[in-house]
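Peer 1: attaching a predicted model along with its sequence, questions to come.
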Amino acid sequence: MSDITGTRAIAAQPQETKAKLVQMPGFGVGTKPTIAISIATGAALIGIWWLVSKLGLVSHLFLPRPDEVLTQVGVVYRDGYAGASLSEHIVASLFRIVVAATIAIAVGIPVGLLMGLSRWAKGVLDTPIEFYWPLPPLSYLPLMIIWLGIGETSKITLLVLAMFAPICLSAQAGVRSLPLERVNAARSLGASRLQLFFSIVLPSALPEILTGVRIAFGIGWGTLVAAELIASTRGIGFMIMSASQFLATDVVFVGIGIIAICAFTFTAAIRILETVLVPWKGKL
C-alpha cells in the first residue's frame, strides 16, 4: 500500500520543464542574403528610366530608352566605334587597370604593412601619401603628361597613384588594429619575428587589405576615363568621351554599362576571395 502511495506521489510531481533556447536578436545587416532586394531595386530603376524617357519628361537627346541602348550595344559590337572594335576598347581598358592594380598592390601592401610596424616608416611616408591622397587625379594629370609623355606610361602611372593610397592606408590600418594580446600570446609561445608576421600580423590585417583593394578598384575605374583622355585611340573611357563630344548619348550609356559590368565583376571576385582567405570576417 505504501508503494502505491509513493508511486502516486511521484506521478503527481510536475514534470521538469526543458530549457528553452533563446535566440539573440540580430544587429545590423545580419546574415540573410540581400540579392533579391538588389535585383528588385535594379529592376525598379530601369523601369523608372524607361518611363521617364517614354513619357518624354527628359529630352530624347539626353536620355535614350533602355531598349535603344541595348540596340546600340549590338551596333557597336558589330561595327565598332571610333576606328576600333568593341573588344579592342575593352581589352585596352582592362590592360591598363590590371597592370596598374598589380603595381599598386605589389607596392602598396608592403609599404602599408611597414608603416603599421615601424614608427620611422610611418613618420617618413605618411606626409607625402596624405598630401596627394585627397587630390583628384585630374589635378595631377597635366604633370603626368609633362613628365611621362602621352603614351601608356602616363596613363598607367595615373591609375597607380589613384589606387596606391587606399591599399597602403588599409594595410596600415589593418596592422594598427591588431590586438596586442595576440602578439603577446604568440611571443609567450616562442614565436620568432618571421612567424609573428606571417601567423599573426598578416592574417589579422588581411580583411582590411582586401577592403582597401576593393575600394582601390572602384577608384581606378573612376579614374580610367581621365587616364584615357591622354591622346588615346582605344579604351572604354576614350569611347565615352568621344561619344559625348558628338552627343551620342546611347553610346555613352553603352560605355558606362560596360565599365559598371567590369567593375562589378572585379568586386565580386574580391568578395569571393574574401570568403576563401578570411572566412572569419564579421564572425568574431
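Peer 2: That came in fine, so what should we check first?
Peer 1: all contacts plus neighbour counts: C-alpha atoms, from now on.
Peer 2: Will do.
Peer 1: tell me what the helix or strand in which K122 is found is packed against?
Peer 2: Element membership for K122, per DSSP states H and E: helix 119-132. Under the contact definition 3 or more C-alpha pairs under 8 Å, 6 or more residues apart in numbering; DSSP states H and E, helix 119-132 sits against helix 86-117.
Peer 1: touching, V201 and L178? I think so.
Peer 2: Yes. The pair V201 and L178 qualifies as a contact (C-alpha atoms under 8 Å) at a distance of 7.0 Å.
Peer 1: comparing the two, which residue is more hemmed in?
Peer 2: Higher neighbour count among V201 and L178: V201, with 23 against 17, using other C-alpha atoms under 10 Å.
Peer 1: and for R176, the neighbour number?
Peer 2: There are 17 residues near R176, going by other C-alpha under 10 Å.
Peer 1: for it, which non-adjacent residue is closest in space?
Peer 2: Leaving aside its sequence neighbours, R176 sits nearest to G116 (C-alpha to C-alpha, 6 or more residues apart in numbering; 5.7 Å).
Peer 1: still on that earlier bit, what residues of the helix holding K122 count as buried?
Peer 2: Within helix 119-132, the residues that qualify as buried by neighbour count (16 or more other C-alpha atoms under 10 Å) are K122, I129.
Peer 1: between it and helix 86-117, how many degrees?
Peer 2: Following axes from the mean of the first three to the mean of the last three C-alpha atoms, to 10 degrees, one obtains 140 degrees for the angle between helix 119-132 and helix 86-117.
Peer 1: one more to weigh against that first structure:
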Amino acid sequence: MMMRNSVRYVFIFFLFFILWQIGSAALKNPILPPPTAVFCNLKEVFFSKIAIHAALSVYRIVAGLVISVLIGSILGLLMGFYDSIDRFFSPVIYFTYPIPKIALLPIVMILFGLGEVSKITMIIIITVFQIIITARDTVKNIPKETFYSLKSLGASDVTVFREIILPAAMPELLTAIRLSAGTAVSVLFFTENFGTTYGIGYFIMDAWMRVNYVDMYSGILVLGGIGLLIFLAVDAFDMIFCRWKR
C-alpha cells in the first residue's frame, strides 16, 4: 500500500512539472519561469533565505492546529454526549460560526499584538468550529442503544468515551483535521502579510513585490510542501488510531 501510494505521488508530481515546463515554454514570460530554474533556485537559497520563514510558518500552523484540535474535539465530544452542554454551547456556535473570521483579524491584532499569538489565534478561531461541529454530530449519530447496553453493565462515562465514542469519532475527527489543515495554511498566508517580516507567506509576497518570480515560485513550492507534510502526518495518525477500519 505504501509503495503504491509513493508511486502515485511521484507520477502526479512528474506530470505536474511536465505541464508546468510546457506552459513555461509556450508562454515565454518571466511571470512563469521553468520548474528547472525554480528548483535550482530552491536548492541554492533554501537554507540561506527560505528555511527560517518555513520553520516559523510550520510552528504557527502546528501550534494553531494542536490547540484547535484539543479545544474542538473535547468540546464537540462533550456536546454530542451531554445534551445540557449542547443546549448551552450550540446557540453560541450557531451565531458565531457564520461570521467571516478573517474580518476579526484587526481585533485580534489589537488584543494580542502583531506577534505570534495573533497569528496562532486566527488559525484557532477559523479552524476550531469545523472540529467542534464534526465531533458533536459524529457522537449524536452513534445509536443510543450502544451507550445503553454498555451503561447497563455498569460502565462509567469515561469507559463509554474510551470504548465507544473515541473509536467511532476518530475517523471523522481526522477528516475534520485534514480540512482544517488546508484552511490553516490559507489563513497563515494571509496573516503573515501583516506585522511580520518572517513566514513563508511574507516571503512569497515580498518576492512578488520585488518582481523576483523565481523566488516567489520557490516559496509557493515550499508552502505546498508544508501542506503535504501535514496531510501525510494526519494520514499516519489515521493508520495508527483507525487500524480497525482496515
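Peer 2: Everything's here; your move. What you are looking at is a predicted structure, and each value in this text was computed from that prediction instead of being measured.
Peer 1: residues touching the counterpart of S93 of the first structure in the second structure, list them.
Peer 2: Using TM-score structural alignment as the criterion, S93 of the first structure maps onto S57 of the second structure. Contact criterion C-alpha atoms under 8 Å, 6 or more residues apart in numbering gives L188, G199, I200 as the residues in contact with S57 of the second structure.
Peer 1: so who does the residue most central in space within the second structure touch?
Peer 2: Averaging the C-alpha coordinates of the second structure gives a centre point, and the residue nearest to it by C-alpha atoms, centre = their mean is A181 (0.9 Å). Taking C-alpha under 8 Å, 6+ apart as the criterion, A181 of the second structure is in contact with I61, L65, T127, G227, I230, F231.
Peer 1: tell me which element it falls in.
Peer 2: Secondary structure here is read from DSSP H and E; on that basis A181 of the second structure sits in helix 166-191.
Peer 1: can you check which part of the first structure the next helix or strand after that helix sits on?
Peer 2: Downstream of helix 166-191 of the second structure, the first helix or strand assigned by DSSP H and E is helix 200-209. For helix 200-209 of the second structure, the aligned range in the first structure is residues 236-245, judged by TM-score structural alignment.
Peer 1: and the matching stretch, which residues are buried?
Peer 2: For stretch 236-245 of the first structure, burial by neighbour count (16+ other C-alpha under 10 Å) applies to I236, G237, F238, M239, I240, M241, S242, A243.
Peer 1: so what's the fourth one closest to, chain neighbours aside?
Peer 2: Just to be clear, that refers to M239 of the first structure. If the residues on either side of it in the chain are set aside, M239 of the first structure comes closest to G255, at 6.8 Å by C-alpha to C-alpha, 6+ apart.
Peer 1: counterpart of that neighbour in the second structure?
Peer 2: Residue pairing (TM-score structural alignment): G255 of the first structure is matched to G219 of the second structure.
Peer 1: for the aligned residue in the second structure for Q172 of the first structure, the count of nearby residues, please.
Peer 2: Aligned against the second structure by TM-score structural alignment, Q172 of the first structure finds its counterpart in R136. The burial metric for R136 of the second structure, expressed as a neighbour count using other C-alpha under 10 Å, is 25.
Peer 1: now do D215 of the second structure
Peer 2: Counted with other C-alpha under 10 Å, residues neighbouring D215 of the second structure total 26.
Peer 1: relative to helix 51-81, how tilted is the helix or strand hosting it?
Peer 2: When elements are assigned from DSSP H and E, D215 of the second structure belongs to helix 213-241. Angle of helix 213-241 of the second structure versus helix 51-81, following the same axes, to 10 degrees, is 40 degrees.
Peer 1: after superposition, how close is stretch 260-270 of the first structure to the second structure?
Peer 2: Between stretch 260-270 of the first structure and the aligned residues of the second structure, the post-superposition mean distance stands at 1.3 Å (mean C-alpha distance after the TM-score superposition for the first structure).
Peer 1: counterpart of S149 of the second structure in the first structure?
Peer 2: By TM-score structural alignment, S149 of the second structure lines up with A185 in the first structure.
Peer 1: what do we get in the first structure for L78 of the second structure?
Peer 2: Aligned counterpart of L78 of the second structure in the first structure: L114 (TM-score structural alignment).
Peer 1: might one say that its match is in contact with W120?
Peer 2: No. With the criterion set as C-alpha under 8 Å, L114 of the first structure and W120 do not qualify as a contacting pair; they are 9.3 Å apart.
Peer 1: which SSE is the corresponding residue of the first structure for I110 of the second structure in?
Peer 2: Mapped onto the first structure by TM-score structural alignment, I110 of the second structure lines up with I146. The secondary structure element spanning I146 of the first structure is helix 137-148 (assigned by DSSP H and E).
Peer 1: could you list every helix and strand in contact with that helix?
Peer 2: helix 152-176, helix 202-227.
Peer 1: what range does the longest one cover in the second structure?
Peer 2: Spelled out, it's helix 202-227 of the first structure. Mapped onto the second structure using TM-score structural alignment, helix 202-227 of the first structure spans residues 166-191.
Peer 1: burial count for A43 of the first structure?
Peer 2: Burial of A43 of the first structure, expressed as a neighbour count using other C-alpha under 10 Å, amounts to 12.
Peer 1: can you find the partner of it in the second structure?
Peer 2: In the second structure, the residue paired with A43 of the first structure according to TM-score structural alignment is F14.
Peer 1: quick one, what contacts its match?
Peer 2: Taking C-alpha under 8 Å, 6+ apart as the definition of contact, F14 of the second structure has no neighbours.
Peer 1: burial measure for the closest residue to F164 of the first structure other than its chain neighbours, as a count.
Peer 2: In space, not counting the residues next to it along the chain, F164 of the first structure is nearest to A104; the distance is 4.7 Å by C-alpha to C-alpha, 6+ apart. Burial of A104 of the first structure, expressed as a neighbour count using other C-alpha under 10 Å, amounts to 24.
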